[in-house]
Structures are given as structure tokens and as C-alpha cells.
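Peer 1: Sharing a sequence plus its predicted fold:
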Amino acid sequence: MADFNTMRAQVSGARAEQIDTGLRAHMNKVYGTMSVGMLITGAAAWAIAGLATTTDPSAAAAQLPNGTYLNGLGSAIYMSPLRWVIMFAPLAFILFGWGALMRRASAAGVQLGFFIFAAAIGLSLSSIFLVFTSFSIAQTFLVTAIAFGGLSLYGYTTKKDLSGMGTFLIMGVIGLLVAMIVNIFLQSPAMMFAISAIGVLIFAGLTAFYTQQIKSEYVQHAMAGDQEWLDKAAIDGALSLYISFLNMFQFLLMFMGQQE
């Protein structure tokens, strides 16, 4: 990744001011799109958790620790083999579908794809409302938001080139995924604790890295006048930061969440 300050020094005057103004608008779109995605995820998770539970024992498929019951929908989502599809479908989309969508779809199509993905994440994340108290979920979200804001601000303002740690962090994510899949079968609390701690650190680093990458890539393509790319790039950047935020939240919830 080219250094932002080096690229910025190649232009001056009105052109430099135009790029700076465009960069601010671009970053606002990134954060705005990411925020809408988070709202969709939260609303979907809360709504689905409500639809999947009942207080009527006669219509129950299973009892939950908080005194409510899973209904037929809840049983299908959380207890049947369908839960594996719900769990891994978003990952499959990121690995195999997102790149194709970025290449072939319009900016509006890419944005719609992102929002559908956010809703699917809400479905897979809905079980947290059955396990953790609403207060601890809100508390963890607030802590994550504060940490994310600080890390993203660092990535945006630092003059240090963070591209060198990008490959290392991505390799860490791959190792983390493997460890999580293994622990599905092992069910080791100690391993889950280690995964959570390492996961927070990895996605904290990725938040700063992705922010700097979004900034530098914008300047690079703006200087080339690649408007078609810029229309989609904000959504791609929003997805990267959305994933970092969401994973930090989930791993922090393992530490801070209070169970029902």
C-alpha cells in the first residue's frame, strides 16, 4: 500500500484541496454505511430472538435459562442442522461472493448486498439475546464503540505505515477461524478464553489497518480519476470496518457479558 503522505505530496494547490474534501466525504460515507449495517444487524438480531421465543409452555420446543421457551422457529434456527448453515453462510459469502459482487454489480447493487449480509449476520447473532442480559450486551457495545473509534482515529491520523502488519493480522484471522472450528468439537473453556483474547487484539489491529488502507486507496484512485471504483470503495471499506467492529464486540462479550 502506497504511503498516504507520499501520494499527498505529489499534488498541491486546488487539486490537493479537492482530494482532501473528497476524502472527508468518502470517509463519512464509509462510517455512515457501516453504521446503517450495524443498525440492520442489531434490529434483525433483536427481532429474530423475539420471534424465536415464547412464554407459553404449551407451544414450547425447549426451555431457556431466563424462563422463556424456544418455539418451533427457535428450535429450527438454534437446535436443528440449519444452525450450521446460518453460522457459516455469511463467511462463505465473504470468501466467495463479495469479490464477484464488487466486480460485476453497480454501486447500488453492492450496497444492497452489504445490507443483506448485515441482516444475515443479525440472524446468526440473534442467540446472544437468549444467552446474555440486555444490559451487558448494551454495555459491551458501548465499550466496543469507544475502542473502535479510538483505533480508527489512530489509523486515520498516524503517519506510520501500517501496511506491514496487514498480512500478519490476516494470517492471524485464518488461524483464529481454524481454532474456533476445532473448539466447536472440543468445547474447551480455556481455549475459548484464549481465542477471545487473541481475537480482540487481532481485530483491534485490523481496525487501524483498514482505516489507513481506506484512506490511502482513496487518494490513490482519486488521483487517477477512477470514479467508478470510488463509488464502490466506500461500501467495501464499510464492510471491512463492520467486520472488525462486530468481531471485537463478540470477543469482548465473552469477557463482559453476563448470562441470563
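Peer 2: Thanks, I have the structure now. Residues are numbered from 1 along each chain as shown.
Peer 1: make it CA atoms for all contacts and neighbour counts henceforth
Peer 2: Will do.
Peer 1: Check what contacts stretch 17-24 and list those residues.
Peer 2: Outside of stretch 17-24, the residues that reach it under the criterion Cα atoms under 8 Å, 6 or more residues apart in numbering are 215, 218-219, 222-223.
Peer 1: Cross-reference the residues you listed with the helices and report the matches.
Peer 2: Taking DSSP state H as the definition of helices, those contribute 215, 218-219, 222-223.
Peer 1: Same list (the residues you listed) but as a markdown table, adding neighbour count and distance to Y69.
Peer 2: Below are the ones in helices among the contacts of stretch 17-24 laid out as a markdown table (neighbours: other Cα atoms under 10 Å; distance: Cα to Cα, whole Å):
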| residue | neighbour count | distance to Y69 |
| --- | --- | --- |
| K215 | 20 | 47 |
| Y218 | 23 | 49 |
| V219 | 23 | 53 |
| A222 | 17 | 54 |
| M223 | 16 | 58 |
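Peer 1: Packing partners of the helix or strand where A138 lies?
Peer 2: Secondary-structure element containing A138, defined by DSSP states H and E: helix 134-157. Contacts of helix 134-157 with other secondary structure elements, assessed using 3 or more Cα pairs under 8 Å, 6 or more residues apart in numbering; DSSP states H and E, are made with helix 189-224, helix 227-256.
Peer 1: Second structure follows, compare the two:
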Amino acid sequence: MENKTVYVERGESSALQTNKVLRNTYSLLAMTLAFSALVAGITGSMNLPSPHWAVFLIGAYGLMFLVHKTANSAMGLVSVFAFTGFMGYTLGPMLSYVVAAGASDLIVMALGGTALTFFALSAYVLTTKKDMSFLGGMMMAGFVVLIVAMIANAFLQIPAVGLAISAMFILFSSGAILMQTSEIVRGGETNYILATVTLYVSIYNIFVSLLNLLMAFAGGDD
């Protein structure tokens, strides 16, 4: 009887910990998305140029490395806002270009599509509580394919390949959302800062990729 009581107490403690990580993750995600949108709006209104690809890679991966190094300390929050602010800065010029082209409705559509995708995927995992770790192998294969395709298209500059890459990014990022949410729900991820960064990057990639696809299709209709 005593062992059963201990087991129930541990189960309740685990459930409370999981709910705490979920609550903290979604709260921080909402704040970082809002901060990123604010930075994107400011940089877009200032008509700043898009950062060079080398600056983007160094800034994005450098700050992401910093987030992982400080995730278990108070500096982790500073790092995550620095990272998402930088990503918002890189997004500003692109949004400014779309607005200047008179296609601001595409931004709204991309936002709506991204939000619908995120909430649908999250709701599925939160409701079913399925273990999505089986996606790991496919995600690794998809990552390799994406890297190869991006390097190849850097030289080939084929529009159709660029669209295919955007579509693959949406699928890859959707898988990342499923896996990360499942990790939180099943108690495998206990650091809400790392969970937030993973979900933020997935949402960022889905939005940018979806916007690229919409712009391409809208351009084709003209």
C-alpha cells in the first residue's frame, strides 16, 4: 500500500512538472514572438537592408549556441530574447519588401497559416499524448536533404528548387513541433528555454517558407 502511495505521488509530481514546463514554454514563446514581431516592425519601417548571409548564419547560430550554453541560468532568458530579436531583425526587410509590393495580405495569410499549423499540431500531441520520437530518423534524413538542396540551389538558382526547399522546410518544421511538444508532454524535455527556442525556430521557418510560397504563386498569377 505504501509503495502504491509513493507511485501515485510521483505520478502527480511528474504531471505537475510537465504542466509547469508547458505553461512556461508557451508563455515565453508568446513573449518572444511578440518581441520578434516588434523588432521586425521597427527594422522594416527603417528600411534596413537584409543582412548578408554570413552575418545571418553567424548571428543566428552564434546566439543559438549562447542560448544552449546559458539555458540553465538566468542569462538564458536574456539569450533567448537576444536570439529572437535578431531573427526579428532579419525578418524586417523581407516584410518591408512585401508591403512595398502591395502584397501585405500575403503576410496576413502566412501568419494565419502558420498559427493554424502550430495550434493544430500542438493540439494533436496534447490531446493524444503520442510519443513522436519515431520521427527522429526521418527528421535527420530530411535535415540532410535540406542542407544538400540549399547548397545545390545556391549555385543553380532554380526557382522550382527554391519552392521545393520552402515546402520541405514546412514539413521539417512541422515534424519538429510534433517532436518537441511530445518531449514536453512525456517529460523528456524539462528546460522550457530550450523548448521555446525549438518551437520558435519551427514557427519562424514555417512562416518564412509559407510566405515565400505565397509570393511565388501570387507572382505567377500576375
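Peer 2: Cool, got the structure. Computed from a predicted model, the values in this text were never measured in an experiment.
Peer 1: Overlay them and tell me the TM-score.
Peer 2: A TM-score of 0.83 describes the superposed chains when it is computed by TM-score structural alignment, normalised by the length of structure 2; 210 aligned residues with a Cα RMSD of 2.5 Å.
Peer 1: Superpose on structure 2 and give me the mean offset of the helix holding A138 of structure 1.
Peer 2: Average distance between helix 134-157 of structure 1 and its aligned residues in structure 2, after superposition and using mean Cα distance after the TM-score superposition for structure 1, equals 1.5 Å.
Peer 1: What span of structure 2 is that helix aligned with?
Peer 2: Helix 134-157 of structure 1 corresponds to residues 104-127 of structure 2 when matched by TM-score structural alignment.
Peer 1: counterpart of A54 of structure 2 in structure 1?
Peer 2: Alignment of A54 of structure 2 against structure 1 is given by TM-score structural alignment, with V85 as its counterpart.
Peer 1: And S202 of structure 2, by the same measure?
Peer 2: Counting by TM-score structural alignment, S202 of structure 2 lines up with S244 in structure 1.
Peer 1: give me the number of residues near its match?
Peer 2: The burial metric for S244 of structure 1, expressed as a neighbour count using other Cα atoms under 10 Å, is 22.
Peer 1: Count the neighbours of the nearest residue to it once chain neighbours are set aside for me.
Peer 2: The shortest distance from S244 of structure 1 to any residue other than its chain neighbours is 5.2 Å, reached at F203 (Cα to Cα, 6 or more residues apart in numbering). Neighbouring residues of F203 of structure 1 were enumerated by other Cα under 10 Å; the total is 26.
Peer 1: Surely F203 of structure 1 and Y242 touch.
Peer 2: No: using Cα atoms under 8 Å, F203 of structure 1 is not in contact with Y242, being 10.7 Å away.
Peer 1: now the strands for the stretch 51-200 of structure 1?
Peer 2: Assigned strands in the stretch 51-200 of structure 1, in chain order: 53-54, 62-63, 69-70 (criterion: DSSP state E, counting those that start in this stretch).
Peer 1: and T144 of structure 1, how many neighbours?
Peer 2: Count around T144 of structure 1 with other Cα under 10 Å applied: 23.
Peer 1: From L252 of structure 1, how far out is it?
Peer 2: Here T144 of structure 1 is placed at a distance of 8 Å from L252 of structure 1 (Cα to Cα, to the nearest Å).
Peer 1: cool, and M7 of structure 1?
Peer 2: Taken as Cα to Cα, the spacing of M7 of structure 1 relative to L252 of structure 1 amounts to 37 Å.
Peer 1: more neighbours, the two?
Peer 2: Residue environment comparison for M7 of structure 1 versus L252 gives the larger neighbour count to L252, 20 against 13, counting by other Cα under 10 Å.
Peer 1: So what does L33 of structure 2 match up with in structure 1?
Peer 2: Aligned against structure 1 by TM-score structural alignment, L33 of structure 2 finds its counterpart in M38.
Peer 1: That match in helix, strand or coil?
Peer 2: Counting by DSSP: H, G, I helix; E, B strand; the rest coil, the backbone at M38 of structure 1 sits in helix.
Peer 1: List the residues that contact it.
Peer 2: With contacts defined as Cα under 8 Å, 6+ apart, the neighbours of M38 of structure 1 are 118, 242.
Peer 1: can we see that at 10 Å?
Peer 2: 32, 44, 115, 118-119, 121-122, 242-243, 245-246 (Cα atoms under 10 Å, 6 or more residues apart in numbering).
Peer 1: Nothing else from me, thank you.
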